[in-house]
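Chemist: This is a predicted model, with the sequence first.
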Amino acid sequence: MKNTLPITQDIVLVGGGHSHALLLRSWGMNPVPGIRVTVINPGPTAPYTGMLPGYVAGHYTRDELEIDLVRLARFAGARLILGSATGIDRDNKRVQVRGLPDVAYDRLSIDVGITSEMNDLPGFAEAGHPAKPLGRFARSWDRFVATAKLDAPLACIGGGVAGIELAMAMSHRLRSEGHQPKVTVIEAETALAGSSGGARARLFEQLRLADITVIEGAKIARVTPTEVLLEDGRSVPSAFTVGAAGAKPHPWLADLGLEHEGGFLCVDRFLRSTSDPAIYAVGDCAHMVANPRPKAGVFAVRQAPALLRNLIADLTGGKPRPYRPQRSYLKLVSLGGKEALADKLGLAIQGPRVWQLKDRIDRAFMDKFADLPDMAARPLPARHALGMKEAMGDQTMCGGCGSKLGRDALREALHALPAPSRDDVMNLSGDDAAILAMDSDWQVVTTDHLRAFTNDPVTMTRIAAVHALGDIWAMGAEPQAALMQVILPRMAARQQAETLREIMTTAQDVMGAAGADIVGGHSSQGSDMTIGFSITGLRGDYPIGLDGAEPGQALILTKPIGSGTLLAGEMQGKAEGNWLSLAFAQMAQPQGKAAAILAAAGTRAMTDVTGFGLAGHLIGICEASNVAAELSLADIPLMTGAADLAQAGVRSTIWADNRAAASAIDPSDLIAAPLLFDPQTAGGLLAAVPEGNAKGAVKTLTKAGYRAAVIGRIDAGAPYIKLRS
């Protein structure tokens, strides 16, 4: 029996800043048994701001700026929660997350960077573009570049190094595309006040050569979509106004009840909050009381080893050690084109070689997260049973529906069962759920369980609940009651209670929204987290089964396919975090409204597409209805990234079984359609709809938020699937 060590302590990292990213990388190479690491971040990626001017200037792509937190968390064995932290319950040691259950911690670290929001400046929230957070700014900048007029004016609020870099980058990008922009930098006090004399003089010369105007000592009255109005009555024309006026803390930090300096969290020489030793803060959001330093990424990078060392010391009974920041550091300032200026100890040099140095340093930092070390898999024992290597295959077993048994093995086992002996139990005939006769209604009963494919219990629970409800919805029934089954990895009593709280809160949200009550369940501990539900549903008419399809009907699919390939790609470190984020959202989309729309359109045969893949579940309809089907490959909606991974040869562990069971498809077509056999977790509904109602049903489904499409039709003939491109 597998002997897993219990989880007894929790480290929670709020934010995916530089320090936390480096900590995760180090943790993945040398984790401490018994400590669970959780990352809370609004999105699946975290930007590296050191390359922002190069991106604005057109030297880097957006992907080159982003640290993929999904991939990094998988490497570190950490759970990633995609959400925004809003506060801390210090009495109960929980982080509050918008729209999600609170997350418990034993030690908490905050690394959320800074913002360039100027909400106190009239008009800026509506017409301005803060340089940070980077993601929103990048989208705004890309839209502007694509639509800007040749002589469009721009303004940058803030005359520090960050503002000057952005002004030169914007000017270079537009000029390189044939524009003649007029860029103005507006500074309330003295521009480049923090730079040495030599560096300041060189930067002002570069601004002059780029025809960028600098206005100093200027107070702004209002920002509009076409200009920046100054308090002295002057107007600065601007079709794109950037906010880069210094480092500003996120407002919610000042409301945590922790000591802060103007909103920046005060930390001691160990990087711990001066108010609470269980809370750490690093990067630009922290103020080092003993050794104040400017807001610069170099300090965040060097804080990472000290942060990791002290967090581990706290939770293993060790002794923390102080972090000692360097007194000076090399400032590298982009000059728009592929030139840069180096400034240290009053010495300033510039040129292409300085840019090459900066580019090399930046790329080396990002390469740490792109080229994660391959952690060796545990080899088979020298002596093992025959067939073990073949049974294990060449990849780690997938989670979700990718870990299910194959269709042929399951059918063989079910066909060996005798026919129901009770008059009120209907013969299943391959339908999604058992059908029970009631006095006035029909009741359907189903059960489904998923082995976890993410360490986040909230995401896993939401998807598992939607997945289990799929059988009820597919038969046109209304969810009634649910029993829940949970297997947790071994963990201490507090971790059990907190994890179950997250799971049960989420399960109740999903089931309650579907109209079902959770009435009980069962829990145990095991090697992997598994979440499942047994659900009943009610329907006045006889439930929709698989056997009602007729020639001439259109086939409608309500969700894109590809989740099995994406999950397998994520386990192999080949899937992008943004792909996984979109896939999780699509898997978590309930299908109750879709089922009602399809039933209203006259559906008489319907199923949910899950472990056997689209082909396997369509074959089920064909066999039960004794019909054939035709699929249009071009019309089947795919999850973002699924086709790329499939073409690269990524397959889920059950894929081979699903393909082997697809004898009713022309073998010559199999190579061209690998995603037809991809197991789907919480997949869409597949329905045979009267042809005259199909177009209207898809329009209604799309309006309701589903990526629905007509993907083929039902034909006369023996059970068979024909493919066309």
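Modeler: Arrived safely, thanks for sending. Please read all numbers here as calculations on a predicted model, not as lab measurements. Residues are numbered from 1 along each chain as shown.
Chemist: switch to C-alpha atoms for all contacts and neighbour counts from now on
Modeler: Fine.
Chemist: now the end-to-end length of stretch 331-347.
Modeler: Counting by Cα to Cα, to the nearest Å, you get 10 Å between the two ends of stretch 331-347.
Chemist: Which of the residues in that stretch are classified as buried?
Modeler: 331-343 (16 or more other Cα atoms under 10 Å).
Chemist: got it, and stretch 249-262?
Modeler: 249, 250, 253, 254, 256, 258, 259, 260.
Chemist: likewise stretch 624-644?
Modeler: 624-631, 633, 636-643.
Chemist: same check, this time on stretch 190-207
Modeler: Buried residues in stretch 190-207, counted by 16+ other Cα under 10 Å: 191, 192, 195, 199, 200, 203, 204, 206, 207.
Chemist: The second one: what secondary structure?
Modeler: Think residue 192. coil (DSSP: H, G, I helix; E, B strand; the rest coil).
Chemist: next one: the last one
Modeler: Here residue 207 is recorded as helix under three-state DSSP.
Chemist: top strand in the protein by residue count?
Modeler: Counting residues, the longest strand found in the chain (DSSP state E) is strand 478-489.
Chemist: so what does that one touch, helix or strand wise?
Modeler: With contacts taken as 3 or more Cα pairs under 8 Å, 6 or more residues apart in numbering; DSSP states H and E, strand 478-489 sits against helix 457-474, helix 493-514, strand 517-526, strand 530-539.
Chemist: one more time with 7 Å, if that's ok
Modeler: Strand 478-489 makes packing contacts with strand 517-526, strand 530-539 when contacts are defined by 3 or more Cα pairs under 7 Å, 6 or more residues apart in numbering; DSSP states H and E.
Chemist: between those, which one is nearest to residue 276?
Modeler: strand 517-526 (33.4 Å; Cα to Cα).
Chemist: Give the buried residues for that closest one.
Modeler: Neighbour-count burial for strand 517-526 flags 517, 518, 526 (criterion: 16+ other Cα under 10 Å).
Chemist: which residue ranges form the helices in the stretch 351-500 of the chain?
Modeler: With helices called from DSSP state H, counting those that start in this stretch, the stretch 351-500 of the chain shows them at 352-370, 388-392, 407-415, 457-474, 493-514.
Chemist: my bad, the stretch 1-150 of the chain
Modeler: Along the stretch 1-150 of the chain, the segments classed as helices by DSSP H, counting those that start in this stretch run 18-29, 52-57, 69-76, 124-127, 134-147.
Chemist: Would you mind putting those into a markdown table with distance to residue 109 and mean neighbour count alongside?
Modeler: Below are the helices of the stretch 1-150 of the chain laid out as a markdown table (distance: least, Cα to Cα, whole Å; neighbours: other Cα atoms under 10 Å):
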| stretch | distance to residue 109 | mean neighbour count |
| --- | --- | --- |
| helix 18-29 | 8 | 22 |
| helix 52-57 | 25 | 25 |
| helix 69-76 | 16 | 23 |
| helix 124-127 | 30 | 16 |
| helix 134-147 | 21 | 14 |
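Chemist: Okay, one more to line up with it:
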Amino acid sequence: MHTALPQTRDLVFVGGGHAHALVLRMWGMNPVPGVRLTVIDPQPAAPYTGMLPGHIAGHYSRKDLDIDLVRLARFAGARLILGRATRMDLAGKIVHVHGYGAVPYDVASVDVGITSDMPALEGFAKNGVPAKPLGRYSLDWAAFLGRGGGDVAVIGGGLAGVELAMAMAHALDGRGKVSIIEKREALAGHSERQQHLLRAELARWKIEVLEGVDVARVAPDHVALADGRKVSALMTVGTAGARPHEWLAQTGLELHKGFIRVDGQLRTSDPSVFACGDCCHQDPSPRPKAGVFAVRAAPVLLNNLRAAVGVGKPRTFKPQKDFLKLVSLGDKRALADRNGRGFAGALMWRWKDHIDQKFMDMFRDLKPMAGPDVPRDVADGVLEELGGGKPLCGGCGAKVAAGPLRAALANITPTSHPDLVTGPGDDAAILKMGEITQVLTTDHLRAFWEDPKLFARITTIHALGDIFAMGAAPQTALVNLTLPRMSPRLQERRLAEVMEGITGALAECGAALAGGHTTLGAELSIGLTLTGLLDGPARIKAGAQDGDALILTRPLGSGVIMAAEMQLAADGRDVAALLNRQVEPRMAEAEALRGVNALTDVTGFGLGGHLGEMLEASGLGAELTLANVPAYAGARELLAAGQKSSLHDLNRTAAPIDGLIPPEAEILYDPQTAGGFLAAVPQSDVAALMDALVEAGAEPAVIGRCVAGPPRITLA
């Protein structure tokens, strides 16, 4: 967070549209203390639609036009909920998110854009693709080109349809014909000069324009028209009649033809809800659906949201009557038009590209948060411990390293107790009480993600790993929770979020929350003490045999990805993919591992450290095949670029790896949060176990084998 002042208000952004993206950037540069900002969007990146035709034509990669919402949210100090809003409860001030639940707000803003889907058109849902939202269109188009292309039909002869038709014609390069189908007159409402120039460009690309016709249905290989004609099309793209998202009708807000009504201050019929961009209709001065208005409205929206949470006074948005239209012409040429005067050519493309790149650079050049202020005079070693000013990692990256921990444990004099079978050294303590054998473990993480609910779920799944590693069935949990300072009303909300994350993960494996303790502090952290019941002998680190295969059930790299995300250096899509893996329960893969010779979960000490513990307990060495060690997307690239977790270097020092260690081995020292299991398995059981792990949802890999010798690791 940007400040230690108490939180008192929840401001929620529904959608990552252009206006919200600009407001997030401005908010990050000057946040309002006391406000928790939340962004809800189904994707980790929001495309800049101004560059969409250039992307379809092949001039830009998908990444070139994506605004990374993960990076932007981190810059703004906001939490990002990756989900799709489905409705709003205005009375309860709640946004409902599919697959996530209720998100309360004090002030909300909606900027979700529009869709060009055509649910009423027969066959379109199965055989067509809407141009907006662009995610599916981009993927389907790339796959279509990969198959060699073919004929394409564009339903909709407005400016968007014409622009995309020319882009697709350029990309196809003669490998298919492009047709435009429009029920009225193509380019209706545009100036005569603009129409003349664009129709000339369509003719240059040999694009057929069918006007004044209705579409009856969309088939896999053609579009059937109402007059009986068929338009050949192996791909059909919908651009006609950009529509509001249907869920807006469930908000209770006043609408105009499905679009949210807003006044001059961008406020809706509910005074605590604002809206901006293509999803709204501004009553005082209606304007066409164009991104330029969202961009111009962003500073006013920011000002009025600040006023709504108690800072300053609202302003009125007065959109311009006309604006410069820059239209891509397929190849690297463009048409510039304003007030009916148009000019086309390569110079106009360079101008458009310059404007687009300048806009995107605002989101590419985000600077990471500053490290702690350091006095001029500090004791020896302080600067080294601060790690060059980087913030301390969350998750397992913030844990005490293996060296200091082992030294401290070595000084503890073991004490006997009739119920204690084993104490420190394995994944959990084993207690024997009559006929009952119980395991006991504890874990504690400081937050690495701004969403308390998601972080609580990941923390619980992470802590349960020790119970599963011992072969026990989870039983009960106690929670030790520290919340940042906030008002009582927000304390209630945050506690509800955390409890929902914890209890949901516990319930999935048959465990129950038995109680706990809460306090206020500097930051969010969650600790869990867990018990589990054994119905047989415990699975421990000792027991690996010479020749056993070493199987890892999940990729490595969570530590470096989370560390880089804090520094705005990770790709948001890689972060989202990691989070999606971390929230998945591990009970099924743990059950598949019953009967292995030795087992542990890979957490803070990294694969090198935890494998070292298994080898020491078993009195064996290991040969590891680096090429077989799986990693999350982006992890190795981040390590090669110098990104690493706070615990990384100490893990390297502690890991018992012999010989010449190549740079690719850095992944072995990366601390893992909610990581996989490491098992020593007889070679005869490997094939069946790998199948069982895949069936359980794991991503298993045979990464090496145990060998006779001292407890050291050699790399192959």
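Modeler: Sure thing, it's come through. Please read these numbers as outputs of a predicted model, since none were measured by experiment.
Chemist: TM between them?
Modeler: Remark: TM-score between the superposed chains equals 0.98 [TM-score structural alignment, normalised by the length of structure 2]; 714 aligned residues with a Cα RMSD of 1.3 Å.
Chemist: on that earlier part again, would you mind saying which of the helices and strands packed on strand 478-489 of structure 1 lies nearest residue 96 of structure 1?
Modeler: Of these, nearest to residue 96 of structure 1 by Cα to Cα is strand 530-539, at 23.7 Å.
Chemist: what's the closest one in contact with?
Modeler: For strand 530-539 of structure 1, contacts defined as Cα atoms under 7 Å, 6 or more residues apart in numbering pick out 441-452, 461, 464-465, 468, 472, 476-488.
Chemist: ditto for stretch 360-368 of structure 1
Modeler: Applying Cα under 7 Å, 6+ apart, the contact partners of stretch 360-368 of structure 1 are 50, 51.
Chemist: check the fit of that stretch onto structure 2 and give the mean distance.
Modeler: Its matched residues in structure 2 lie on average 0.6 Å from stretch 360-368 of structure 1 after superposition (mean Cα distance after the TM-score superposition for structure 1).
Chemist: which residue numbers in structure 2 go with that stretch?
Modeler: Aligning stretch 360-368 of structure 1 against structure 2 (TM-score structural alignment) gives residues 354-362.
Chemist: buried sites along that stretch?
Modeler: Result for stretch 354-362 of structure 2 [16+ other Cα under 10 Å]: buried residues 356, 360.
Chemist: ok, the equivalent of residue 507 of structure 1 over in structure 2 - how many residues close by?
Modeler: Per TM-score structural alignment, the equivalent position to residue 507 of structure 1 in structure 2 is residue 502. Number of residues near residue 502 of structure 2 (other Cα atoms under 10 Å) recorded here: 26.
Chemist: which residues sit in contact with residue 502 of structure 2?
Modeler: Residue 502 of structure 2 makes contacts with 456, 457, 460, as judged by Cα under 7 Å, 6+ apart.
Chemist: which residue sits closest to residue 311 of structure 1, ignoring its sequence neighbours?
Modeler: Using Cα to Cα, 6 or more residues apart in numbering and skipping the chain neighbours, the partner closest in space to residue 311 of structure 1 is residue 107 (7.0 Å).
Chemist: if I pick the one you found, what's in contact with it?
Modeler: Contact analysis of residue 107 of structure 1 by Cα under 7 Å, 6+ apart lists 10, 11, 12, 278, 279.
Chemist: likewise residue 321 of structure 1?
Modeler: Residue 321 of structure 1 makes contact with 270, 310, according to Cα under 7 Å, 6+ apart.
Chemist: what residue of structure 2 matches up with it?
Modeler: Under the alignment by TM-score structural alignment, residue 321 of structure 1 pairs with residue 315 in structure 2.
Chemist: Kindly report the same for residue 521 of structure 1.
Modeler: Match for residue 521 of structure 1 (TM-score structural alignment): residue 516.
Chemist: before we move on, what about residue 682 of structure 1?
Modeler: Mapped onto structure 2 by TM-score structural alignment, residue 682 of structure 1 lines up with residue 674.
Chemist: ok, how many other residues are close to that match?
Modeler: Residue 674 of structure 2: 29 surrounding residues under other Cα under 10 Å.
Chemist: With adjacent residues omitted, what lies nearest to it?
Modeler: Per Cα to Cα, 6+ apart, closest to residue 674 of structure 2 is residue 462, 4.1 Å.
Chemist: quick one: buried residues of stretch 498-510 of structure 1?
Modeler: The neighbour-count check on stretch 498-510 of structure 1 (16+ other Cα under 10 Å) flags 498, 499, 500, 501, 502, 503, 504, 506, 507, 508, 510 as buried.
Chemist: where along the stretch 1-150 of structure 1 do the strands fall?
Modeler: According to DSSP state E, counting those that start in this stretch, the stretch 1-150 of structure 1 carries its strands in the segments 9-14, 35-41, 45-47, 66-68, 79-82, 85-89, 94-97, 100-104, 107-110, 128-130.
Chemist: I'd like to know which of the ones you listed is closest to residue 371 of structure 1.
Modeler: Evaluated over these, closeness to residue 371 of structure 1 peaks at strand 66-68, with 11.4 Å, by Cα to Cα.
Chemist: which residues touch the closest one?
Modeler: 44, 45, 46, 47, 48, 369, 576, 577.
Chemist: Structure 1: which residue goes with residue 468 of structure 2?
Modeler: In structure 1, residue 468 of structure 2 lands on residue 473 (TM-score structural alignment).
Chemist: go on, residue 622 of structure 2?
Modeler: Checking TM-score structural alignment: residue 622 of structure 2 goes with residue 629.
Chemist: How about the contacts made by the closest residue to residue 475 of structure 1 other than its chain neighbours?
Modeler: Closest residue to residue 475 of structure 1 apart from its sequence neighbours, by Cα to Cα, 6+ apart: residue 544 at 4.4 Å. Residue 544 of structure 1 makes contact with 475, 476, 604, 605, 606 under the criterion Cα under 7 Å, 6+ apart.
Chemist: got a list of what the fourth one touches?
Modeler: Right, residue 605 of structure 1. 544, 545, 546, 547, 548, 549, 687, 688 are the contacts of residue 605 of structure 1 under Cα under 7 Å, 6+ apart.
Chemist: Thanks again, I'm all set now.
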